[in-house]
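Asks: Sequence first, predicted coordinates after that:
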Amino acid sequence: MGAITLRHVEKWFGDLQIIKGIDLDIDDGEFVVFVGPSGCGKSTLLRMIGGLEDISRGALLIDGDDKTADPPSKRGLTMVFQSYALYPHMTVGENMGFSLKTAGAPRAEIEAKVGEAARILKLEDYLDRRPKALSGGQRQRVAIGRSIVRDPTAFLFDEPLSNLDAALRVEMRYEIAKLHQNLKRTMIYVTHDQVEAMTLADRIVVLEYGTIAQVGTPRELYERPANLFVAQFIGSPKMNIVDCVTADGAFTLPGGRGGSYSGARPATKMGVRPEHIEIGAPGTGMIDGTVDVAEYLGADTYLIVDAGPAGRITVRTDGDTPVRECETVGLGAPGNRLSFFDSDGKAI
């Protein structure tokens, strides 16, 4: 079992509050990703769960047992860091089995658990090599294997892929996803990379300055952001946000056009994802603009459109689009693809 519960958890460094009353329930076997900008408190929160940082106020429960005051060794958790931290003079097998050896486990048990971890991570052919003979991705797999042999209640990952190049990150994302499928253990993963968050998570926890901005599945956060912060943080390219005025069942954008509006209260911002924008002739849709830059990416082309007082709007369209730079276009979107936010930045 690996259910983890946080009850009004706070972290203070002197007079500075970093974590501001977090309440969160993580189910057994769930893959939860903490995501947010630098300095939002995601790594601090992970270290508090692991016992590497004290909890100033509140409580941590693991499978219903209060572990707030327990040291890391008593929590049944294991942590994989950004740094591999492998012993250079030891082989892969020795690195993976070192924690069991120091705990006095029998040699046969160590060999069995190291062999099983190596099989899961496809490291059988590398057990006699030393870390300097491995690639970055292989070293990270060894670091993960070192955690697997301990048979933990839950895995904690602190930005484990940030030292890898783009191709290796894609490969390791696949490896970690398959690891979760095979082991069916609770995993908490910290990253600032929203692609990792969207592709790996059962649920994403978006942190904003020590508080939870929103918790939900990747689809919920992408399609129904709770506020402006989540709307612009989740998604690449980010959601376009434009000032608007609402009245008499309609919204109006800078420039005088807009569309119908059925929100329960007045909105001051309208949001639309780049891929939901439809391109038409000038004078059609919600607003007109001139294409400043066309970024060709193969399957897609990103158009950066100067919409005058509405600002720059990013449009994601087909890679074969005939629209070119300096062309004036009309931009529209289906009403069910629009998001609206009030003066406090909360979704309507």
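Replies: The structure has been received and is ready for your questions.
Asks: can we go C-alpha only for contacts and neighbour counts from here?
Replies: Noted.
Asks: which residues in the stretch 101-250 of the chain form strands?
Replies: Listed in chain order, the strands of the stretch 101-250 of the chain (DSSP state E, counting those that start in this stretch) span 154-158, 186-191, 203-208, 211-216, 240-243, 245-247, 250-252.
Asks: and the third one, what other elements does it pack with?
Replies: Of the remaining helices and strands, those touching strand 203-208 by 3 or more CA pairs under 8 Å, 6 or more residues apart in numbering; DSSP states H and E are strand 31-35, strand 211-216, helix 218-223.
Asks: Take this one as well and set it beside the first:
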Amino acid sequence: MSRLLVTGGAGFIGSNFVRYLVERTDHSVIVLDKLTYAGNLASIEDLPAERVRFVRGDIADAGLVDGLVGELDGEHDAIVHYAAESHNDNSLSDPRPFLDTNVIGTYTLIEAARRRGTRFHHISTDEVYGDLELGDPARFTESTPYNPSSPYSSTKAASDLLVRAWVRSFGLRATISNCSNNYGPYQHVEKFIPRQITNVLRGVRPKLYGRGENVRDWIHADDHSSAVLAILERGRIGETYLIGADGERSNREVVELILEAMGHPRDDYDLVPDRPGHDLRYAIDSTKLRDELGWTPRFRDFESGLRATVDWYRANESWWAPQKDSAEARYAELGR
């Protein structure tokens, strides 16, 4: 593949993937991003123009999408679909944008890919599987039944099923990956880890939903990027691969590690009311990805990766500060 169309390439994991491609491959990239509040052109604007071309637009705009896909070589190039509405709290207060982007947007892209015979990779989430009980040794696998809990996860589940149907019904050359929670640089401050870090940097005590017992399986964005590239290069068409780095931590543990890394007492946080339908635990079994494609994560030590993430936010206030006040205003409206 010499050229990739990356949707949502100015968002968190999308921009990290674009940066990964520029730093480690010779691929050129077309980034298609609507630049909603979660997209930030500053995340990629320092990348070389001869390698990265930015197009502002909506993935549900069929004319725009078809034109961009028409620029790709259907045999060698590919679409990597990161664009999504992805914040659970926002999906609970206004579900409609999640339907427009995650369902209609995905349909628009796979139709364009089908017509042109273009390779397609769909980025999804482990949240489509629902949640696991605390203390349960089980983990999600590719055969785990879907059981989404929120408007966000249900629309992502719908988009996964659309891709699977287009593979079977129309021969779409597609793969799917479902990934655990990402962390790293360039993540919007509404998300859990950057919210806690930037609160501490501003002298505000971190906030934990409920008792902070909910468990997430964390993976560094660079490891997610390397896994997606491995699937593009070596994955079997029609297959789903789960991406995880064995990084299970409770939300309370994560906050305590952040506080410790920033020189604060580990109990310097506040508990706030839990959100509706808050999933208990996510955990990924990435055996298929590792065995079939030979992939392994580089950031195996969550604590060191988290410290590096703290350092990045400390050094890049000019990137996150413009987002901070509006994000906290939304949380204040929700009492969280």
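Replies: The structure has been received and is ready for your questions. Since the model is a prediction, treat every value here as computed from it, not as a measurement.
Asks: Put one on top of the other, what's the TM-score?
Replies: The TM-score (TM-score structural alignment, normalised by the length of structure 2) is 0.28; 157 aligned residues with a CA RMSD of 6.6 Å.
Asks: Compare the strands of the stretch 101-250 of structure 1 and give me the one nearest Lys113 of structure 1.
Replies: Evaluated over the strands of the stretch 101-250 of structure 1, closeness to Lys113 of structure 1 peaks at strand 154-158, with 16.6 Å, by CA to CA.
Asks: where along structure 2 do the helices fall?
Replies: 12-24, 62-70, 88-93, 96-98, 106-116, 151-170, 192-201, 221-234, 251-261, 287-293, 302-315, 317-334 (DSSP state H).
Asks: for these, which one sits closest to Tyr241 of structure 2?
Replies: For those, proximity to Tyr241 of structure 2 was assessed by CA to CA; helix 287-293 is nearest, at 5.8 Å.
Asks: counting contacts, what elements does the closest one pack onto?
Replies: Using 3+ CA pairs under 8 Å, 6+ apart as the contact criterion, the elements in contact with helix 287-293 of structure 2 are helix 221-234, strand 240-243.
Asks: so which of these gets nearest Ser159 of structure 2?
Replies: Short answer: strand 240-243, nearest of these by CA to CA, at 13.1 Å.
Asks: Serialize the helices of structure 2 to TSV and add fields for mean neighbour count and distance to Asp270 of structure 2.
Replies: Putting the helices of structure 2 into TSV (neighbours: other CA atoms under 10 Å; distance: least, CA to CA, whole Å) gives the following:
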stretch	mean neighbour count	distance to Asp270 of structure 2
helix 12-24	21	27
helix 62-70	17	45
helix 88-93	17	19
helix 96-98	18	30
helix 106-116	21	39
helix 151-170	20	26
helix 192-201	20	11
helix 221-234	20	28
helix 251-261	20	10
helix 287-293	16	37
helix 302-315	17	20
helix 317-334	14	14
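Asks: For Ser177 of structure 2, find the nearest of those helices.
Replies: The stretch from the helices of structure 2 with the least distance to Ser177 of structure 2 (CA to CA) is helix 221-234; that distance is 7.5 Å.
Asks: and the closest one with helix 12-24, angle?
Replies: Helix 221-234 of structure 2 and helix 12-24 are oriented at 70 degrees to each other (axes from the mean of the first three to the mean of the last three CA atoms, to 10 degrees).
Asks: and helix 221-234 of structure 2, what does it pack onto?
Replies: With contacts defined as 3+ CA pairs under 8 Å, 6+ apart, the packing partners of helix 221-234 of structure 2 are helix 12-24, strand 174-179, strand 181-183, strand 240-243, helix 287-293.
Asks: which other helices and strands contact the longest one?
Replies: What that stands for is helix 12-24 of structure 2. Using 3+ CA pairs under 8 Å, 6+ apart, helix 12-24 of structure 2 sits against strand 3-7, helix 221-234.
Asks: can you pull the buried residues of the shortest one?
Replies: Right, strand 3-7 of structure 2. Along strand 3-7 of structure 2, these residues count as buried under the neighbour rule (16 or more other CA atoms under 10 Å): 3-7.
Asks: For the longest helix anywhere in structure 1, list every residue counted as buried.
Replies: In terms of residue count, the longest helix belonging to structure 1 (DSSP H) is helix 166-183. Using 16+ other CA under 10 Å as the burial criterion, the residues of helix 166-183 of structure 1 that qualify are 168-169, 172-173, 175-176, 179-180.
Asks: Compile those into TSV and extend it with columns for distance to Val215 of structure 1.
Replies: Below are those laid out as TSV (distance: CA to CA, whole Å):
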residue	distance to Val215 of structure 1
Leu168	28
Arg169	25
Met172	25
Arg173	21
Glu175	25
Ile176	21
Leu179	23
His180	20
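Asks: for these, which one is nearest Thr290 of structure 1?
Replies: When the buried residues of helix 166-183 of structure 1 are compared for distance to Thr290 of structure 1, the smallest value, 36.6 Å, is given by Arg169; criterion: CA to CA.
Asks: Test my guess that Ile231 of structure 2 contacts Glu292.
Replies: No. Counting by CA atoms under 8 Å, Ile231 of structure 2 sits too far from Glu292 to count as a contact (9.8 Å).
Asks: In a markdown table: the helices of structure 2, plus distance to Leu208 of structure 2.
Replies: Rendered in a markdown table, the data for these read as follows (distance: least, CA to CA, whole Å):
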| stretch | distance to Leu208 of structure 2 |
| --- | --- |
| helix 12-24 | 22 |
| helix 62-70 | 40 |
| helix 88-93 | 14 |
| helix 96-98 | 25 |
| helix 106-116 | 33 |
| helix 151-170 | 21 |
| helix 192-201 | 9 |
| helix 221-234 | 23 |
| helix 251-261 | 7 |
| helix 287-293 | 32 |
| helix 302-315 | 18 |
| helix 317-334 | 12 |
